[in-house]
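Peer 1: No letters, just coordinates:
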């Protein structure tokens, strides 16, 4: 007596190879890390920051509309920069209530590793059109001194 064998095909959406649990966990962590700037707590927000490097300096451009320069503070410690600030909510008229509140208010703090050693002297900061631009001159290397 012969039995007929049926071919069972996997749907195309299923992975064709088995993943090990640590691979899936690493994929999850990478996805979480890529989305972390979107995770915000009430009374705390995270501004977007671009960092680029020129021959002479490291430049940070921080997107912080509605904040005055006196609301910022930054410190440099080795190859780390700590940027702090606060965006204050305007006082609303008495008797009014919000129907929708999408803008973020509150404190922020970012600690970033700089791509090069910078000098803490002659740091430049310009605030224009909602962008805080911090220019950090690079430290002179040993080769440049001789």
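Peer 2: Cool, the structure landed. Since we're looking at a predicted model, the values are computed, not measured.

Peer 1: all contacts plus neighbour counts: C-alpha atoms, from now on.
Peer 2: OK.

Peer 1: Span of stretch 50-60 from start to end?
Peer 2: 6 Å (Cα to Cα, to the nearest Å).

Peer 1: Please enumerate residues in contact with it?
Peer 2: Identification of contacts with stretch 50-60 by Cα atoms under 8 Å, 6 or more residues apart in numbering yields 49, 61-62, 114-116, 118, 132-138.

Peer 1: Any of the residues you listed buried? List them.
Peer 2: Among these, those buried by neighbour count (16 or more other Cα atoms under 10 Å) are 61-62, 114, 116, 118, 132-138.

Peer 1: Would you convert these into TSV that also reports secondary structure and distance to residue 89?
Peer 2: Shown next, in TSV, are the buried ones among the contacts of stretch 50-60 (DSSP: H, G, I helix; E, B strand; the rest coil; distance: Cα to Cα, whole Å):
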residue	secondary structure	distance to residue 89
61	strand	23
62	strand	19
114	coil	31
116	coil	36
118	strand	34
132	strand	19
133	strand	23
134	strand	25
135	strand	28
136	strand	30
137	strand	34
138	strand	36
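
Peer 1: Second structure for comparison follows:
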């Protein structure tokens, strides 16, 4: 096999893999799924010690009105919805990598007695500070 043919074959294989990955992503992040079921989980960073925890949750494009944060025994639950911007909905989707729709993330906590000391949604991230009560 000549070098040029081998590069063309490798490029064709790479494109096929990328197209397959795109199909899987679209299948996983389907728009229009049941309104009761979350369709994606935002990534979370968790830092802390025995007294307090800091959670940083990536929520690009989520407004405070579409966000709900609840403390449960030994977990914090963040849920809401990221809507497709109305000015984008009229055109054809050429690429869609940032998930839209309902989301939910349940983060286990090491203890079950926390209170929300601070909550800030800024620059596409939610920062939660949880203080231990006892």
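Peer 2: Nice, I can see it. Bear in mind that the values here come from a model prediction, so they are computed numbers and not experimental data.

Peer 1: Go through the buried ones among the contacts of stretch 50-60 of structure 1 and say which is closest to residue 103 of structure 1.
Peer 2: Proximity of these to residue 103 of structure 1 was ranked by Cα to Cα; the top entry is residue 62 with 16.6 Å.

Peer 1: What lines up with that closest one in structure 2?
Peer 2: By TM-score structural alignment, residue 62 of structure 1 lines up with residue 57 in structure 2.

Peer 1: separation between the closest residue in space to that match that isn't next to it in sequence and residue 24 of structure 2?
Peer 2: Of all residues not flanking residue 57 of structure 2 in the chain, residue 44 sits nearest, at 4.5 Å (Cα to Cα, 6 or more residues apart in numbering). Relative to residue 24 of structure 2, residue 44 of structure 2 is positioned 23 Å away (Cα to Cα).

Peer 1: residue nearest the centroid of structure 2?
Peer 2: Most central in structure 2 under Cα atoms, centre = their mean is residue 42, positioned 2.2 Å from the mean C-alpha point.

Peer 1: Just say helix, strand or coil for that residue.
Peer 2: coil (DSSP: H, G, I helix; E, B strand; the rest coil).

Peer 1: so what's it up against?
Peer 2: 57-59, 103-105.

Peer 1: Tell me which residue of structure 1 matches up with it.
Peer 2: Using TM-score structural alignment, residue 42 of structure 2 lines up with residue 47 in structure 1.

Peer 1: how close does the residue nearest to residue 57 of structure 2 get to residue 15 of structure 2?
Peer 2: Distance of residue 44 of structure 2 to residue 15 of structure 2, given as Cα to Cα: 31 Å.

Peer 1: Regarding structure 1, what is its longest helix?
Peer 2: helix 21-35 (DSSP state H).

Peer 1: circling back: can you tell me how far the residue nearest to residue 57 of structure 2 sits from residue 119 of structure 2?
Peer 2: From residue 44 of structure 2 to residue 119 of structure 2 the distance is 15 Å (Cα to Cα).

Peer 1: buried ones in stretch 51-70 of structure 2?
Peer 2: Residues 52-62, 67, 69 are the ones in stretch 51-70 of structure 2 that count as buried (16+ other Cα under 10 Å).

Peer 1: Mind checking which of the residues you listed land in strands?
Peer 2: 52-58, 67, 69 (DSSP state E).

Peer 1: returning to that earlier point: check contacts around the residue nearest to residue 57 of structure 2.
Peer 2: Listed by Cα under 8 Å, 6+ apart, the contact partners of residue 44 of structure 2 are 55-58.

Peer 1: What of residue 78 of structure 2?
Peer 2: So residue 78 of structure 2 contacts 67-70, 104-106 (Cα under 8 Å, 6+ apart).
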